[in-house]
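Student: Give the three-dimensional model of this entry:
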Amino acid sequence: MFYQRALWFLLTSIISCFSGYSSAQSILFPVENYPPYITIDTTTHVVSGMDIRIVKAAFESVGINASFEAEQWQEILQGIQTGKFVGTVSCARRPERAPYMLFSDEVSTSSRVLISRPDFSSDQIESIYDLSQYRITSVAKWDMEQQLTQLNIPHSTVQSISQGLELIMAQKADAFYVSSYPALHQARQMGLQKSIKVTSLVAEPLVPLHVCFSKANPESKDLLQAFNQGLKIIKHNGTFQAIRDEYL
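Tutor: A predicted model of the protein is given here:
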């Protein structure tokens, strides 16, 4: 009990280290629709979702107000490279991003799966290398599509999860290589949850997702440190798990 109290005192006292941010500091993150991690209402443009709430709560615990707005993924990456944007949310660590990004502690994880029609035979598929003999599609510029490109695995690209699901239903592709939770969420939205098959790739580990900060932005290092401390605080006080429980 003594050590728990000491840890809590240490975490909460750290807030004072970021007092320069408090009332005056607000940051804006551009994000792309990626439910349930990030959900953007197409009518109101309100941004919500599991990771959005976690990030907002972590920053609030150290006196920083974080807000979010919708943006295209390629625009986000370009803005982070130049320092126009301070960073983004639900971003995976990749070697090609390391030269221009800083990565926070883990916020959540994503699993990579194949979405197909129920009659698609996937018994022989265990790793991504087994996909070369099939008609595979993936969302352009997302981590999974970049992985296919780097491994020289032939594939087509779509611009959104909904387009990928439509391609599968139209039998224009054998399988859709995509992140599990966002794909299943979109399938439910389209009424396709009973018309698809999900195949896990045994050799593909869970992918950690982070808040990714721009190395070109002068505020990034301080904000990264502040966020990581805030994340520790909300994990300790139960807020982190309470938010996750609502979605998962």
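
Student: switch to C-alpha atoms for all contacts and neighbour counts from now on
Tutor: OK.

Student: just checking, what packs against the host helix or strand of Leu224?
Tutor: Leu224 is part of helix 220-236, with elements assigned from DSSP states H and E. Contact analysis of helix 220-236 by 3 or more Cα pairs under 8 Å, 6 or more residues apart in numbering; DSSP states H and E lists helix 2-13, helix 50-60, strand 101-103, strand 207-214, helix 239-247 as its packing neighbours.

Student: Thr157: what's it in contact with?
Tutor: By Cα atoms under 8 Å, 6 or more residues apart in numbering, the contact list for Thr157 reads Thr137, Ser138, Val139, Ala140, Glu145.

Student: need the strands for the chain, in chain order.
Tutor: 26-31, 39-40, 47-48, 65-70, 87-92, 101-103, 108-110, 112-116, 136-139, 156-158, 175-179, 197-200, 207-214 (DSSP state E).

Student: one more to put side by side:
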Amino acid sequence: MIAKSLFKLSSCSVALMISLILGTNSHAATMTFSVVDYPPYILVDEKNNRISGMDVDIVKAAFASQGQEVSFNVLPWKRIVKSMELGLILGTVSCSKRASRDAFMLFSEPLSNVSRSIVSRTSLDTSQVQELSDLSKFSIVTVDGWGMQKKLIENELEHQSAPDLDSAIKAVMYRDVDLLYMAEYPARYSIKKLDIEEDLKVTSLINEPSLPLHLCISRDFPNATDILRTANKGLYTIKENGLLDEIRAKYLSHN
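Tutor: Okay, the predicted model is just below:
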């Protein structure tokens, strides 16, 4: 009996420590989502300690419509996924739904969509590239650990990987790599930022379906189901009042 009481006390102490470290996630407290730089959906400005972006603004607006504050911090993507699997963090933004994640993630209604595309030098003829299988004729690079790499692996397409999007684009620009397989909007944003729009082009894969991006919540995090319900209610609210379209237009109208 004493042993059981000590065990319960120990468990409560661990829960309290986690709550203090990560922040409580009751409706009254600020909830924190962990993210990676994924322009234009998530924009991380380390110099000014600022996190913004289309999906970040959508998530903020959705929860704000329900009287809930949210914040964001930056972690490496692999750590985010592993921490969600263990129930150590609340969740992340701009995450795709896949079977391997169903066991430990809950998915909101879509925040936005990703259209698959390729980045190449402007001089390369890509007129015959319309679907994923067409990439087999070229040397390919993608970003390590991102959904696009998973797709290449599933289709047994040989490729190189880069640690981040800017490095992958530079591989096409300066190394002997034909194509970067990447989501359209992040690719365009990064090319513009690097000021190499005249040297590289982005070609949509017209036969590849777009991929919805979600707010993803760890199933084992406290109140996960309630948080998901609040998120979906908020997304419905800002869709109905037009704020969702305003946020998207702010980031995507230039395209």
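
Student: Report the TM-score for the pair.
Tutor: Counting by TM-score structural alignment, normalised by the length of the first structure, the TM-score of this superposition works out to 0.89. Behind it: 228 aligned residues with a Cα RMSD of 1.3 Å.

Student: Residues touching stretch 22-39 of the first structure, excluding its own?
Tutor: Counting contacts by Cα under 8 Å, 6+ apart, the residues touching stretch 22-39 of the first structure from outside are 40, 47-52, 62-73, 76, 85-90, 181-182, 185-186, 247.

Student: Pull out the buried residues from that stretch.
Tutor: For stretch 22-39 of the first structure, burial by neighbour count (16 or more other Cα atoms under 10 Å) applies to Phe29, Pro30, Val31, Glu32, Asn33, Tyr34, Pro35, Pro36, Tyr37, Ile38, Thr39.

Student: Pick the one among the residues you listed closest to Tyr129 of the first structure.
Tutor: Within those, proximity to Tyr129 of the first structure (Cα to Cα) peaks at Tyr34, which comes in at 25.8 Å.

Student: which residue in the second structure lines up with that closest one?
Tutor: The alignment partner of Tyr34 of the first structure in the second structure, by TM-score structural alignment, is Tyr38.

Student: What separation do you get for its match and Asp178 of the second structure?
Tutor: The gap separating Tyr38 of the second structure from Asp178 of the second structure is 22 Å, by Cα to Cα, to the nearest Å.

Student: same thing with Ser10 of the second structure?
Tutor: Applying Cα to Cα, the value for Ser10 of the second structure to Asp178 of the second structure is 56 Å.

Student: Looking at these two, which has the bigger crowd around it?
Tutor: Using other Cα atoms under 10 Å as the criterion, Ser10 of the second structure and Asp178 rank with Asp178 on top: 21 against 12.

Student: Who are the contact partners of the residue nearest to the more buried one when sequence neighbours are not counted?
Tutor: Excluding its sequence neighbours, the residue lying closest to Asp178 of the second structure (Cα to Cα, 6 or more residues apart in numbering) is Ser139, at 5.1 Å. Contacts of Ser139 of the second structure were listed using Cα under 8 Å, 6+ apart, and they are Glu158, His159, Val177, Asp178, Leu179.

Student: and which of these is nearest Phe221 of the second structure?
Tutor: For these, with Phe221 of the second structure as the reference and Cα to Cα as the criterion, the closest is His159, at 35.7 Å.

Student: Around the closest one, how many other residues sit close by?
Tutor: Applying other Cα under 10 Å, we find 19 residues neighbouring His159 of the second structure.

Student: Excluding sequence neighbours, find me the nearest residue to it.
Tutor: Counting by Cα to Cα, 6+ apart, Ile140 is the residue found nearest to His159 of the second structure once chain neighbours are left out, at 4.8 Å.

Student: Could you do Gly91 of the second structure as well?
Tutor: Spatially, and ignoring its direct neighbours in sequence, Gly91 of the second structure is nearest to Ile217 (4.2 Å; Cα to Cα, 6+ apart).
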